[in-house]
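Asks: here is my input; please provide its structure:
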Amino acid sequence: MPELPEVEALRDFLDEHLAGRVVERVWPAAVSVLKTYDPPLTALHGRTAGPTARHGKFLALSFGDLHLVTHLARAGWLRWQDTLPATPPRPGKGPLALRLALEGGGGFDLTEAGTQKRLAVYVVHDPAEVPGIARLGPDPLAEGFDRDAFAALLTGERRQIKGVLRDQSVIAGIGNAYSDEILHAARTSPFKLAAKLGEDEVTRLYEAVESTLAEAVERSRGVAAGRLKAEKKSGLRVHGRAGEACPVCGDTIREVSFADSALQYCPTCQTGGKPLADRRLSRLLK
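Replies: So this is what the prediction gives:
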């Protein structure tokens, strides 16, 4: 899933490649992708693209007083093409969800792999009209998001810190991968209750949030849209690396599986050497 650093890199990429270009046509290729109908997609035809904004994991492309907002969900992506196919796309079961063609050639496709279609597109006058954006918590890289602001978000939170970090209504932009990376950098168990974190632990976690995201944004800066996924994977230290050696201590990275996701962590660095209970695996072994 594209998270804050990748979406920020896509924003930079679109500012460079899309801004100032005129929309020729927009085609929806998947029935499920469009979440609004007024204004219609055709209202974008002939409009000139302005700057792109990021709201958490949402991209908001501006066209005058209209915005094309998209959330790429778990398996979605934006694929820029200098030359688009000559024939218009046909609705079907393939990965193509939406195509935007520009006058003079080129444009981009929004695609989504897999069978669960969650990629969403909205055409609105104000990005705040999108329910997911209206519910977002503060951006962790925004000015004013300091240690005290972060600590206030954790006050009274009786949930595990892994879930709190991923909750977009608490903090915007952090998903499954970077929450694993942040917790590893902060030497914090993903199962620890947020409200039980001590002052030093809160400070370490805040610093890990800021440094992990800032470093990932810097690594992604200037990377072409088509290579951002590979760049993300190459920079991850624990997420997606179960069975490999921890780059800090050398212990074996372990995994806890859930119904539709998994987390990875280092026992030595994060849990005092104790493996976390993997309830899904335990049920399979009974």
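Asks: contacts and neighbour counts: CA atoms only from here.
Replies: Noted.
Asks: okay, helices next: where are they in the stretch 101-250 of the chain?
Replies: 131-134, 147-154, 161-166, 176-185, 199-220, 228-235 (DSSP state H, counting those that start in this stretch).
Asks: wait, which of those helices is closest to residue 74?
Replies: Relative to residue 74, the nearest member of these by Cα to Cα is helix 176-185, separated by 10.1 Å.
Asks: elements contacting that closest one?
Replies: Using 3 or more Cα pairs under 8 Å, 6 or more residues apart in numbering; DSSP states H and E, the elements in contact with helix 176-185 are helix 161-166, helix 199-220, strand 262-265, helix 267-270.
Asks: turn these into CSV, columns for distance to residue 148 and mean neighbour count.
Replies: Output for the helices and strands packed on helix 176-185, formatted as CSV (distance: least, Cα to Cα, whole Å; neighbours: other Cα atoms under 10 Å):
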stretch, distance to residue 148, mean neighbour count
helix 161-166, 16, 21
helix 199-220, 9, 18
strand 262-265, 27, 23
helix 267-270, 23, 20
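Asks: would you convert these into CSV that also reports distance to residue 255?
Replies: Converted to CSV, the helices and strands packed on helix 176-185 look like this (distance: least, Cα to Cα, whole Å):
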stretch, distance to residue 255
helix 161-166, 13
helix 199-220, 20
strand 262-265, 4
helix 267-270, 10
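Asks: residue 137 is nearest to which of the ones you listed?
Replies: Of all these, helix 161-166 comes closest under Cα to Cα, at 10.7 Å.
Asks: which stretch among the helices and strands packed on helix 176-185 comes nearest residue 181?
Replies: Nearest of the helices and strands packed on helix 176-185 (Cα to Cα): helix 199-220, 7.2 Å.
Asks: and the angle for that closest one with helix 147-154?
Replies: Interaxial angle of helix 199-220 relative to helix 147-154 (axes from the mean of the first three to the mean of the last three Cα atoms, to 10 degrees): 110 degrees.
Asks: counting by contacts, list what helix 199-220 packs against.
Replies: helix 4-17, helix 147-154, helix 176-185, helix 228-235.
Asks: how far does stretch 144-158 sit from its chain's centre?
Replies: 21 Å (Cα atoms, centre = their mean, to the nearest Å).
Asks: let me fix that: stretch 182-191
Replies: Worked out by Cα atoms, centre = their mean, stretch 182-191 lies 19 Å from the chain centre.
Asks: what do you get for stretch 180-192?
Replies: 18 Å.
Asks: one more, so I can put them side by side:
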Amino acid sequence: MPELPEVESLAAFLRTHASGHVIARAEAASFAVLKTFDPPLSALTGLTIGDITRHGKFLDLSCGDLHLVMHLARAGWLRWRDDIPDKPVKPGKSPLAFRLVLDNGSGFDLTEAGTQKRLAVYLVRDPMLVPGVATLGPEPLADDFTVESLAAILKERRMQIKGVLRDQHIIAGIGNAYSDEVLHAAKMSPFKLASSFTPEETATLHEAIVTTLREAVDRSAGLAAADLKGEKKTGLRVHAKTGQPCPVCGDTIREVSFADSSLQYCPTCQTGGKSLADRRMSRLLK
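Replies: From the prediction side, this is the model:
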């Protein structure tokens, strides 16, 4: 799933390649992808793309008085094309979900692998009309995301810290991969209760959040959209590295599996050498 660093890099890529261009056409290739109906997609034709921003994991293309807001979900991606065929897209079973064509013939496709179609496109007059955007928590790379604001988030929240970091209503932009990376950098168990954090631990977690995300954004800076997935995979230390040695201590990276996801961690760095129970229970194996 694209998370804050990848979406930030996609926004930067599109600012270079799409901002200032006129939209020739916008087409939905999937009946499920377009979540709004007023205004219609045809309203984009002839509009000039202005600034391109990010809200959590949402991309926001400003087009005149309208905003084209996109969420790539778990299996979606943006594929830039320098030359898009003139032939209109047809709804079908292909991975193609949405296409935007610019005045010079270039543009991008939104594609989604798998059978669970969650990729979403919204055309709105205000991005706050998108439910997922309106309910986002604070941006972790914003200046006002301080140690004190993080402490207020954690206080009295009896949730595992892994869940807090992944919840977009609590903190925007961090998903399964970077929550693993943040907790490894902070040397904290993913099952630690948020309400149990001391001031010192909160400061350590804040530093890990900001540093991990900024480093990932910096690594992706200037890359083409097609190269971002590979860079993310290369830059991860523990996520999706089950069975490999921890790059810090050399211990074997372990995994906890759930119904539709998994987390990875280093026992030596994060849990005092103990293995976490590989089930939904939030306790350590005795």
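Asks: re the thing from before, can you lay out the helices and strands packed on helix 199-220 of the first structure as a markdown table showing distance to residue 83 of the first structure and mean neighbour count?
Replies: Converted to a markdown table, these look like this (distance: least, Cα to Cα, whole Å; neighbours: other Cα under 10 Å):
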| stretch | distance to residue 83 of the first structure | mean neighbour count |
| --- | --- | --- |
| helix 4-17 | 13 | 22 |
| helix 147-154 | 45 | 15 |
| helix 176-185 | 33 | 24 |
| helix 228-235 | 20 | 15 |
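Asks: redo these as a markdown table? Include distance to residue 123 of the first structure.
Replies: What follows is those, written out as a markdown table (distance: least, Cα to Cα, whole Å):
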| stretch | distance to residue 123 of the first structure |
| --- | --- |
| helix 4-17 | 17 |
| helix 147-154 | 31 |
| helix 176-185 | 28 |
| helix 228-235 | 26 |
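Asks: for residue 100 of the first structure, find the nearest of those helices.
Replies: helix 4-17 (12.6 Å).
Asks: average offset of the closest one relative to the second structure?
Replies: Here the mean offset of helix 4-17 of the first structure against the second structure after fitting is 0.4 Å, by mean Cα distance after the TM-score superposition for the first structure.
Asks: please work out which residues of the second structure line up with that helix.
Replies: Per TM-score structural alignment, the counterpart of helix 4-17 of the first structure in the second structure is residues 4-17.
Asks: and the helices and strands packed on helix 199-220 of the first structure: which comes nearest residue 23 of the first structure?
Replies: Closest among those, once you apply Cα to Cα, is helix 4-17, at 12.7 Å.
Asks: right, and the helix or strand after the closest one?
Replies: strand 23-28 (DSSP states H and E).
Asks: work out the gap between that following strand and the centre of the chain.
Replies: The answer for strand 23-28 of the first structure is 25 Å, by Cα atoms, centre = their mean.
Asks: sorry, back to before: what lies in contact with the match of helix 4-17 of the first structure?
Replies: For stretch 4-17 of the second structure, contacts defined as Cα atoms under 8 Å, 6 or more residues apart in numbering pick out 51-54, 56-59, 173-174, 213-214, 216-217, 220-225, 228-229, 232.
Asks: could you rerun that using 6 Å?
Replies: 52, 57, 173, 216-217 (Cα atoms under 6 Å, 6 or more residues apart in numbering).
Asks: got a markdown table for these, with distance to residue 24 of the second structure too?
Replies: Below are the contacts of stretch 4-17 of the second structure laid out as a markdown table (distance: Cα to Cα, whole Å):
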| residue | distance to residue 24 of the second structure |
| --- | --- |
| 52 | 18 |
| 57 | 26 |
| 173 | 31 |
| 216 | 34 |
| 217 | 31 |
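Asks: nearest to residue 240 of the second structure, of those residues?
Replies: Out of these, the member with the shortest distance to residue 240 of the second structure (by Cα to Cα) is residue 216, at 16.0 Å.
Asks: from residue 81 of the second structure, how far out is the spatially closest residue to that closest one that is not a sequence neighbour?
Replies: The shortest distance from residue 216 of the second structure to any non-neighbouring residue, by Cα to Cα, 6 or more residues apart in numbering, is to residue 5 (5.8 Å). Counting by Cα to Cα, to the nearest Å, the gap from residue 5 of the second structure to residue 81 of the second structure is 22 Å.
Asks: do residue 1 of the second structure as well
Replies: Per Cα to Cα, residue 1 of the second structure is found 21 Å from residue 81 of the second structure.
Asks: same deal with residue 278 of the second structure?
Replies: Remark: distance between residue 278 of the second structure and residue 81 of the second structure (Cα to Cα) = 43 Å.
Asks: of these two, which one has the most company?
Replies: residue 278 (17 against 14; other Cα atoms under 10 Å).
Asks: tally of neighbours for the nearest residue to that one once chain neighbours are set aside?
Replies: Residue nearest to residue 278 of the second structure in three dimensions, not counting chain neighbours: residue 256, with 4.6 Å by Cα to Cα, 6+ apart. Number of residues near residue 256 of the second structure (other Cα under 10 Å) recorded here: 16.
Asks: tell me what the helix or strand containing residue 256 of the second structure is packed against?
Replies: Using DSSP H and E, residue 256 of the second structure falls within strand 254-257. For strand 254-257 of the second structure, the elements it packs on are strand 262-265, judged by 3 or more Cα pairs under 6 Å, 6 or more residues apart in numbering; DSSP states H and E.
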